[in-house]
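S.K.: Sharing a model that was predicted from the sequence below.
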Amino acid sequence: MTARIYQRPKNAMQSGKARTSDWLLEFERSEAQRPDPLMGWAGSGDTQAQVTLSFGSLDEAKAYADKYGIAAHVIPTPPKRLKLQSYADNFK
């Protein structure tokens, strides 16, 4: 059972920074999804892929993974880049 730990990204529809400091632990899929013959929806028998755990810090998420023997890898947060632009640049 493997998992990944990453920081919650900001939603595209979100202007604030609420819940972006949370760290998530998600289990990786152990089997591939397959289409349902009747409805055509994608699904599998893997119920661990539905579990997402939220933590207040990276250390808490790592401690949880170590406590329960979960092999987890941390995905680093990409740096935030600001695009500084003035209003006059729209008319160049």
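M.R.: That came in fine, so what should we check first? Numbering: from 1, shown residues only.

S.K.: Every contact and neighbour count from this point should use C-alpha atoms.
M.R.: Will do.

S.K.: which residues in the chain form helices?
M.R.: 58-67 (DSSP state H).

S.K.: distance of residue 45 from residue 31?
M.R.: 8 Å (Cα to Cα, to the nearest Å).

S.K.: Presented hereafter is structure B, for comparison with structure A:
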Amino acid sequence: MSRSGIARIYVPPRSAMTSGRGRTHVWVLEHELAEAKRIDPLTGWYGSGDTEAQLRLRFETREEAVAYAEANGIPYEVEEPKPKAPIKPKAYADNFRFGRGENWTH
């Protein structure tokens, strides 16, 4: 089951539509396109005969994703996640504290 394309193993970013962190600790194995997309002359839709590019496999750990790719003979590339900036807790009362560094503006 070897392919000419390389699979990508990565941690997907969280949705910009949410502030939650659910589903941000999974690893995804995604194939790249093996053939270019083309326009179907009958419908006008873009398509391809490559069905593996439609798959997105999810794994709990990086090691599981790598083991799956190696067991199935899939060439892969691992993208390590960027380190997350620490979250500084804030309180509404900090807007009114004595000795605040910046001026209050409306």
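M.R.: Right, received. Where do you want to start? Since this is a predicted model, take the numbers as computed values, not measurements.

S.K.: list the contacts for residue 13 of structure 2?
M.R.: By Cα atoms under 8 Å, 6 or more residues apart in numbering, the contact list for residue 13 of structure 2 reads residue 24.

S.K.: That one corresponds to which position in structure 1?
M.R.: By TM-score structural alignment, residue 13 of structure 2 lines up with residue 9 in structure 1.

S.K.: cool, and residue 67 of structure 2?
M.R.: Using TM-score structural alignment, the equivalent of residue 67 of structure 2 in structure 1 is residue 63.

S.K.: so how many other residues sit close to that match?
M.R.: As a burial measure, residue 63 of structure 1 scores 12 neighbours (other Cα atoms under 10 Å).

S.K.: do the one 10 residues further on as well
M.R.: A count of nearby residues for residue 73 of structure 1, using other Cα under 10 Å, gives 14.

S.K.: Number of residues surrounding residue 65 of structure 1?
M.R.: Residue 65 of structure 1: 19 surrounding residues under other Cα under 10 Å.

S.K.: So it sits against residue 71, correct?
M.R.: Yes. Assessed by Cα atoms under 8 Å, residue 65 of structure 1 is found in contact with residue 71 at 6.9 Å.

S.K.: can you pull out the strands in structure 1?
M.R.: 2-7, 23-27, 34-35, 42-43, 52-55, 71-74 (DSSP state E).

S.K.: Mean neighbour count, these: which tops it?
M.R.: strand 23-27 (a mean of 21; mean count of other Cα atoms under 10 Å).

S.K.: So which residue is smack in the middle of structure 2?
M.R.: Nearest to the mean C-alpha position of structure 2, by Cα atoms, centre = their mean, lies residue 12 at 1.6 Å.

S.K.: Please consider this matter closed, and thank you.
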